[in-house]
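Asker: Just the structure for this:
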Amino acid sequence: MKASPRADRIRGRILEVVAGLLSRDIQDPRLHLVTITGVDISRDLRIATIFFTTVSGPQAQADALKGFESAKGFIKRHAAKELGLQYMPDLRFRHDDSFDYGARMEKKLREVMAEDRKDDNHDQESS
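Answerer: Below you'll find the model as predicted:
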């Protein structure tokens, strides 16, 4: 089901506000190299899931999750003030696996293409 225009606006504003807080106000080193990639919001606007990615591996993801949980109250207070909502959605944080998946697929494609070139070169040499 398609989200309402209001939900889309709130989703976009939450993304803006949280990304801004990360770059300006949150000093937690666990969140230093974190990028907000998206926000999903429940139909009743009660839960906002904020997706993030990190440049490092699983340990950095776990650390970032802990950093977000630690900063959740701060983020929610500032977001509520910025958004001016009567009810601020509960914030949940989740690592965005789509970038990792894309990187793995790109690596596999490169391997297949390299193998193809190797086979083409071998075929040309045998002719």
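Asker: Please count neighbours and contacts with C-alpha atoms only from this point.
Answerer: Fine.
Asker: residues touching the residue at minimal distance from the centre of the chain, list them.
Answerer: The structure's the chain has its C-alpha centroid closest to residue 52; by C-alpha atoms, centre = their mean the separation is 2.5 Å. Contact analysis of residue 52 by C-alpha atoms under 8 Å, 6 or more residues apart in numbering lists 34-38, 93-96.
Asker: what about 10 Å?
Answerer: 19, 34-39, 61, 64-65, 93-97, 99 (C-alpha atoms under 10 Å, 6 or more residues apart in numbering).
Asker: next up, for comparison:
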Amino acid sequence: MPSRDFKRTDRVGAELRREIGTLVHAAVRDHGLPSCSVSDVEVTRDLDWATVWVTALLPEQSKEAVKALNELAGEFRRALSRQMRLRRVPELRFKYDDSVDKGERIEHLLRQDAAHPETDEGEG
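Answerer: Next up is the predicted model:
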């Protein structure tokens, strides 16, 4: 029996990412939240919980944004239950995705290292 490449949780996660991304964009605009976007959604195997990873335009406002989104999670879940064809919409929890910040920090360090090369030619 061939294995399926995509699990149901992957498909649900992708659909949730699209729908929640739209809802978060509207919430940022309507509630005056710090600018943020959905980077990924991970759904548990039993579809009870969905962890929504968000990135913020300004990393120093990330805690404020995640706190506000977690407060709006119930409202998002109700909207999703009307929009999606799922028997049960997972509980949502928002977390900050710092991978973009880490990548920018590494890139900055690499550029800084390239701008100030150390001369090791005379040693050896």
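Asker: Let me see the TM-score of these two.
Answerer: Remark: TM-score between the superposed chains equals 0.83 [TM-score structural alignment, normalised by the length of structure 2]; 117 aligned residues with a C-alpha RMSD of 2.2 Å.
Asker: what about the residue nearest to the centre of structure 1, which SS state?
Answerer: strand (DSSP: H, G, I helix; E, B strand; the rest coil).
Asker: Alignment lookup: it to structure 2.
Answerer: If you follow residue 52 of structure 1 across to structure 2 using TM-score structural alignment, you land on residue 54.
Asker: Quick check: closest non-adjacent residue to that match.
Answerer: residue 38 (4.4 Å; C-alpha to C-alpha, 6 or more residues apart in numbering).
Asker: Over to the one you found. Which of the three states is it?
Answerer: Judged by three-state DSSP, the three-state class of residue 38 of structure 2 is strand.
Asker: Tell me how far stretch 45-59 of structure 2 lies from the chain's centre.
Answerer: Centre-to-centre, stretch 45-59 of structure 2 and its host chain are 5 Å apart (C-alpha atoms, centre = their mean, to the nearest Å).
Asker: Same question for that stretch: list its buried residues.
Answerer: Neighbour-count burial for stretch 45-59 of structure 2, counted by 16 or more other C-alpha atoms under 10 Å, picks out 47, 50-56, 59.
Asker: Farthest-apart pair in those residues, please.
Answerer: Spanning the widest gap among the buried residues of stretch 45-59 of structure 2 are 47 and 59, at 29.8 Å by C-alpha to C-alpha.
Asker: top helix in structure 2 by residue count?
Answerer: helix 8-31 (DSSP state H).
Asker: Report how many residues lie close to the residue lying closest to residue 68 of structure 1 once chain neighbours are set aside.
Answerer: Distance criterion C-alpha to C-alpha, 6+ apart; nearest residue to residue 68 of structure 1, sequence neighbours excluded, is residue 93 at 7.0 Å. Per other C-alpha atoms under 10 Å, the neighbour tally for residue 93 of structure 1 reads 18.
Asker: try residue 36 of structure 1
Answerer: Residue 36 of structure 1 has 19 neighbours, counted by other C-alpha under 10 Å.
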